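Engineer: Mind looking at a prediction? Sequence and model below.
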Amino acid sequence: MNNLQLERILNEKLQPQQIKDYCPNGLQVEGVQQVKKIVTGVTASQALIDKAVELNADALLVHHGFFWKGEPESIRGMKGKRIRTLIKNDINLLGYHLPLDIHPELGNNAKLAELLAIEVEGGLEGHPQSVAMFGKLKEPMTGAEFSKKINQVLNRHPLHISPENEHKLITTVGWCTGGGQDYIELAAANGLDAFISGEISERTTYSAREQDIHYFSAGHHATERYGVKALGEWLTQEHDLDVVFIDIDNPV
């Protein structure tokens, strides 16, 4: 497949023009025109790029790419080395950030809900492009039980902050993969029993304790493995492309 054609079909699927983002979505570094093998992964780290080189990939498709708003514009140091490796090996880099978080079928939020058996009810912000979601569990759980379930599903022991009533059962849940911890305020305002995100801030602890809501920090990387993996599987199923997902371990 032509690299620009690959970008077009990904854009058609993910509709990046519908959401304002902090980075460019789509083809970020142009490489060889004909794409036969694709590597997918969460972040375009040097380790993932080196693995793509090792596997003779023509394209690298990630959730966290380059050229973030506010970062230094110079291509030097760590970023320079990454981009030089891509260019030297003629590897295309495609990145999709918020469009891959919110996609109702392949998105990080959708896949996390599927894994945790949460019935999706809607966007926490009240519109289809919401980057935080809410839903309910089929059966109420204690905080300890839900923490155990997250651990089993993601292979990552979450940090659980209990409300003052630590025995409060969980039926309704809000979530935002990655760095979505501040949506806990909106989740609490909507009366949800629990909120999940990847990262936690110091202030999140007090929000959970004082607003009667369970909070689970399950890891930025761990909660965002599944969207890009599903996107690669979709490319294989729908477009017969050779795609392999590589998980570079990250404890955050």
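Structural biologist: Looks like it arrived, so ask away.

Engineer: okay, CA-based contacts and neighbour counts for the rest of this
Structural biologist: OK.

Engineer: Doesn't Gly122 belong to a strand?
Structural biologist: Yes: the assignment for Gly122 by DSSP: H, G, I helix; E, B strand; the rest coil puts it in a strand.

Engineer: my read: it touches Gly135, true?
Structural biologist: Yes: the pair formed by Gly122 and Gly135 meets the contact definition of C-alpha atoms under 8 Å, at 6.9 Å.

Engineer: Among these two, which residue is more densely surrounded?
Structural biologist: Using other C-alpha atoms under 10 Å, the more surrounded residue of Gly122 and Gly135 is Gly135, with 20 against 15.

Engineer: Tell me if I am right that the more buried one is in a strand.
Structural biologist: Yes: assessed with three-state DSSP, Gly135 lies in a strand.

Engineer: List the buried residues of stretch 115-123.
Structural biologist: For stretch 115-123, the neighbour count (16 or more other C-alpha atoms under 10 Å) marks 118-120, 123 as buried.

Engineer: err, stretch 234-245, not the other one
Structural biologist: Going by 16+ other C-alpha under 10 Å, stretch 234-245 has these buried residues: 235, 241-245.

Engineer: Stretch 179-190 too?
Structural biologist: 179-185, 187-188.

Engineer: Please compare the first structure with the one that follows:
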Amino acid sequence: MAQRNEIAGFLDEYLNIHEVEDKYLVNGLLFEGKEDVNKIAFAVDSSFDTICATQKEGADMLVVHHGFLSKVSIFPIVRHLKKRVAELVKTDINLYGAHIPLDVHPEVGNNICLCRLFDVNVKGKFSFGFWGEFKKEIDMDAFVKDINSRLNTECNVFGFGKKKIKTVAFVSGGAQYDILPAMLSDIDCLVTGENSHTTYLIAKDAGMNMISAGHYATETLGVCALSKIVKDKFKVDTVFIDKPTGL
């Protein structure tokens, strides 16, 4: 058994919660539940279904990539937020969120995990992610098939660039507009989660490759990697709550 504040304090420090800038979501301990923690659930989102699944798993704490407290707009606790908060109050489950800090982390971040998964030699930071090189040029179509298989997803591909690629940038989630700095950096392919009408036209006119592998699919690796760190540190049970959206 571990203590809520001890776990939250460790996560704050390990993930640099108070140092990493995040313009979008509030990070850290978002809802204070029970003090004693025997089991921790990890998930991408803090949806009502995820909170209910956490309770069914018998977990005392839920650690997510997407918390539900926005920095972009102040939203009243009604409808979807009321539903989520009410379930947390009823179950006394702790909620902890790590958004951008879990994207950029050099050990357990979504993007460094993607680099490792696809055997990319990291050369440096890129936006909220990283860029690097394959050991040798690989076929673009084969890379897409590999992503589909390893991430259990169906990629949407803007394949207007090189058919053989050497450099790649990974920026998980909704980073489709990073196609512009990727283009200016002469990166052969950008891998992110989402796309748009506008970025399709940019990719086409610029002769650029962009793979949209799914917002959810590109952001499961970080919480899973983090769960192993927490499990070893606090000797508690952990579980991954898988609630894919298909997007």
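Structural biologist: Yep, that arrived. None of these values were measured; they are calculated from a predicted model.

Engineer: Need the TM-score between these chains.
Structural biologist: A TM-score of 0.95 describes the superposed chains when it is computed by TM-score structural alignment, normalised by the length of the second structure; 245 aligned residues with a C-alpha RMSD of 1.2 Å.

Engineer: still on that earlier bit, want to throw the buried residues of stretch 115-123 of the first structure into JSON lines with distance to Arg84 of the first structure?
Structural biologist: Below are these laid out as JSON lines (distance: C-alpha to C-alpha, whole Å):
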{"residue": "Ile118", "distance to Arg84 of the first structure": "42"}
{"residue": "Glu119", "distance to Arg84 of the first structure": "44"}
{"residue": "Val120", "distance to Arg84 of the first structure": "42"}
{"residue": "Gly123", "distance to Arg84 of the first structure": "40"}
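
Engineer: now, which of those residues sits nearest His157 of the first structure?
Structural biologist: Nearest to His157 of the first structure among these is Ile118, at 18.6 Å by C-alpha to C-alpha.

Engineer: Under the alignment, what does that closest one map to in the second structure?
Structural biologist: In the second structure, Ile118 of the first structure lines up with Val120, judged by TM-score structural alignment.

Engineer: Can you show me the strands along the stretch 1-150 of the first structure?
Structural biologist: With strands called from DSSP state E, counting those that start in this stretch, the stretch 1-150 of the first structure shows them at 26-29, 37-43, 59-64, 92-95, 118-123, 133-141.

Engineer: Can you lay out the ones you listed as a markdown table showing distance to Leu192 of the first structure?
Structural biologist: Formatted as a markdown table, the strands of the stretch 1-150 of the first structure follow (distance: least, C-alpha to C-alpha, whole Å):
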| stretch | distance to Leu192 of the first structure |
| --- | --- |
| strand 26-29 | 35 |
| strand 37-43 | 29 |
| strand 59-64 | 28 |
| strand 92-95 | 33 |
| strand 118-123 | 12 |
| strand 133-141 | 8 |
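
Engineer: Centre-most residue in the second structure?
Structural biologist: Using C-alpha atoms, centre = their mean, the residue of the second structure that lies closest to the mean C-alpha position is Glu219, 3.0 Å off.

Engineer: which residue packs closest to that one, ignoring adjacent ones?
Structural biologist: Asn110 (5.6 Å; C-alpha to C-alpha, 6 or more residues apart in numbering).

Engineer: which residues does the one you found contact?
Structural biologist: Applying C-alpha atoms under 8 Å, 6 or more residues apart in numbering, we find Asn110 of the second structure in contact with 102-104, 129, 172, 218-223.

Engineer: Give me the distance between the aligned partner of Lys88 of the first structure in the second structure and Phe240 of the second structure.
Structural biologist: Under the alignment (TM-score structural alignment), Lys88 of the first structure pairs with Lys90 in the second structure. Distance, Lys90 of the second structure to Phe240 of the second structure, using C-alpha to C-alpha, to the nearest Å: 22 Å.

Engineer: one step back: doesn't Gly132 make contact with the match of Ile118 of the first structure?
Structural biologist: Yes: counting by C-alpha under 8 Å, Val120 of the second structure does reach Gly132; the two are 5.8 Å apart.

Engineer: Tell me the residues of the first structure aligned with stretch 199-214 of the second structure.
Structural biologist: Per TM-score structural alignment, the counterpart of stretch 199-214 of the second structure in the first structure is residues 204-219.

Engineer: So what's the residue count around the equivalent of Gly143 of the first structure over in the second structure?
Structural biologist: Here Gly143 of the first structure is matched to Met140 in the second structure, going by TM-score structural alignment. Met140 of the second structure is flanked by 21 other residues according to other C-alpha under 10 Å.

Engineer: repeat for the one 4 residues further on
Structural biologist: The local packing of Val144 of the second structure (other C-alpha under 10 Å) involves 18 other residues.

Engineer: Identify the residues contacting the nearest residue to it once chain neighbours are set aside.
Structural biologist: Residue nearest to Val144 of the second structure in three dimensions, not counting chain neighbours: Cys155, with 6.9 Å by C-alpha to C-alpha, 6+ apart. Contact partners of Cys155 of the second structure, counting by C-alpha under 8 Å, 6+ apart, are 144, 147-148, 211-214.

Engineer: Alignment lookup: Cys155 of the second structure to the first structure.
Structural biologist: Checking with TM-score structural alignment, Cys155 of the second structure has Pro158 as its match.

Engineer: Look at the residue lying farthest from the centre of the second structure and give its secondary structure.
Structural biologist: Most distant from the centre of the second structure: Asp205, at 29.3 Å, with distances by C-alpha atoms, centre = their mean. For Asp205 of the second structure, the assignment made with three-state DSSP gives helix.
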